[in-house]
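S.K.: my questions are about this predicted structure, shown below with the sequence.
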Amino acid sequence: MARSLRRRRGRARPRTIALIGIDGSGKTTQAHRLAEALTAAGHPAAYHRNAGGRRRLGRLAHRLGRPDAQRLVGRNGLLAVESALRWLAIALALLSCLVTGRTAVMDRYSACQYASIRAHGGQRWERLARAGYRVFPAPRITILLTVDPVEAYRRIERRGTDHETMRWLTAAATAYRTLPEYADFVVVDANGPPDEVSRRIRAHLAEWLPDDQPPSTAGSSGGTGPPSGRAGDGGPLPAQARP
């Protein structure tokens, strides 16, 4: 009886699954697909995009005649705004799924903020962010989509809505690998086409997704944006970072 109970608990529907990674890794496409796949498999799920508001701040900077968001509010100001807005987005997403009972498929989570801060050399801000984000439960599964910075750069340039430098993409990729949580991440190679990446993700979620379920075609235009073709979050820093 106890063994059977433990087995049922082990197969319980995950409350939260987070997809993280550098810009151009395909987080948004794969998060949309995963939410749809879980729902189709009988595990109602909802997609949540936990943006830090950097893109909107960058647009405001341009309207005010500044080249980027960091020139508008400074590095510390930008990291503070991003940390606060992402915290609020995650809180609202968790509350929504608590009310609806759906699995929260998170497009970005707290680790994205830690990596962004770390890549900018803001160790003091990372300590503050961790103190604030500590109230959030760790996802049942955190999937780190890894992609060669050269491939990420190609994808970003192809979508044509924003820009990243190779220097920043490399720094962000390194930041994820150096996070203390890295050992707990499910690392998925995201260098291939979206369908291939979806299959790799599904292989780690076979407990909830049947093998014969085809991958969703949502957002299949290159693996770097949502079905609507909208680009990922961010307003530019000098390196225009948006992990």
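M.R.: Okay, I see it.

S.K.: switch to C-alpha atoms for all contacts and neighbour counts from now on
M.R.: OK.

S.K.: any idea how many residues pack against residue 185?
M.R.: 17 (other CA atoms under 10 Å).

S.K.: again with residue 9
M.R.: Residue 9, neighbours per other CA under 10 Å, totals 10.

S.K.: which parts of this structure are helices?
M.R.: 2-10, 27-40, 54-63, 69-100, 110-119, 123-133, 149-159, 166-178, 194-204 (DSSP state H).

S.K.: could the ones you listed go into TSV alongside distance to residue 187?
M.R.: Output for the helices of the chain, formatted as TSV (distance: least, CA to CA, whole Å):
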stretch	distance to residue 187
helix 2-10	21
helix 27-40	13
helix 54-63	26
helix 69-100	22
helix 110-119	14
helix 123-133	22
helix 149-159	16
helix 166-178	10
helix 194-204	9
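
S.K.: second structure for comparison follows:
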Amino acid sequence: MTSKGLFVSFEGIDGSGKSTQARRLADTLTARGHEAVLTREPGGSPGAEEIRALVLQGDPDRWSAETELLLFTAARRDHLERTIRPALAAHRIVICDRFADSTRMYQGLSRGDLRAAVDQLHELMIGQEPDVTILIDMDPAAGLARAKSRQTVEERFEDFGVALQEDMRTGFLALAQEFPDRIRVIDGNRPEEAVARDVLDAVETCLP
């Protein structure tokens, strides 16, 4: 736990249910008297939300992986300055739908061999990790079908197809082995209530 608050991130492939579980966790903690701030990436601050529209909409080949890395890092820096750090300084629980692990996977692994560049840029410009990361593990085909059923304008990464989601799942599980003290893997191939119970159990051990 950070000295002034708790930083929780949610990760997983598209359609894994992480956004739903992040929202449920925020609602549960708020109901229990905690001050929870629910936010997301890319986005979470006015400037970062503008960048979100650039990276999540349009043709799949709109940006190279290198350009995406720079855009996501710029959005994350603004998010960190304007939302995350002020909330942690005020002793709040920050619950973030995606953070740097998504960049490690999407741009660092699956969209290009850029993991070293991702880590270097993260250390230089971000320099912060969540206290605990909830990784919702989901069957790639089922997750993609769920994501596509939402029919939003933010489907640029979903349009890369199931192969990207399969690579992402493999990468996320490898990342959980790389950071076992931070990342908790939870089976998302179950009813929403069952997943929520396990998420709460994982986070409760870290609460101040």
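M.R.: Perfect, thanks for sending it. Here the structure is a predicted model, which means the values were calculated and not measured.

S.K.: thought residue 126 of the first structure was touching residue 111?
M.R.: No - using CA atoms under 8 Å, residue 126 of the first structure makes no contact with residue 111, being 10.2 Å away.

S.K.: who has more neighbours, the two?
M.R.: For residue 126 of the first structure and residue 111, the more surrounded residue by other CA under 10 Å is residue 111, and the numbers stand at 25 against 19.

S.K.: so what does that one match up with in the second structure?
M.R.: Under the alignment (TM-score structural alignment), residue 111 of the first structure maps onto residue 101 of the second structure.

S.K.: make sure its match is actually in contact with residue 12.
M.R.: No - under the contact definition of CA under 8 Å, residue 101 of the second structure does not touch residue 12, with a separation of 9.3 Å.

S.K.: just to revisit the earlier point, out of the helices of the first structure, which comes closest to residue 17 of the first structure?
M.R.: helix 27-40 (9.0 Å; CA to CA).

S.K.: show me what that closest one is packed against.
M.R.: When contacts are defined as 3 or more CA pairs under 8 Å, 6 or more residues apart in numbering; DSSP states H and E, helix 27-40 of the first structure sits against strand 16-20, strand 45-49, strand 103-107, helix 194-204.

S.K.: got TSV for those, with mean neighbour count too?
M.R.: Formatted as TSV, those follow (neighbours: other CA atoms under 10 Å):
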stretch	mean neighbour count
strand 16-20	24
strand 45-49	23
strand 103-107	27
helix 194-204	18
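
S.K.: turn those into TSV, including distance to residue 75 of the first structure.
M.R.: Below are these laid out as TSV (distance: least, CA to CA, whole Å):
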stretch	distance to residue 75 of the first structure
strand 16-20	22
strand 45-49	23
strand 103-107	24
helix 194-204	34
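
S.K.: in the second structure, which residue sits furthest out from the middle?
M.R.: Seen from the C-alpha centroid of the second structure, the residue lying at the greatest distance (CA atoms, centre = their mean) is residue 33, 24.6 Å away.

S.K.: mind checking what it lines up with in the first structure?
M.R.: Per TM-score structural alignment, residue 33 of the second structure is aligned with residue 42.

S.K.: same question, residue 90 of the second structure
M.R.: Under TM-score structural alignment, residue 90 of the second structure pairs with residue 100 in the first structure.

S.K.: how many other residues sit next to its match?
M.R.: 13.

S.K.: same check, this time on residue 120 of the first structure
M.R.: Neighbour tally, residue 120 of the first structure, other CA under 10 Å: 19.
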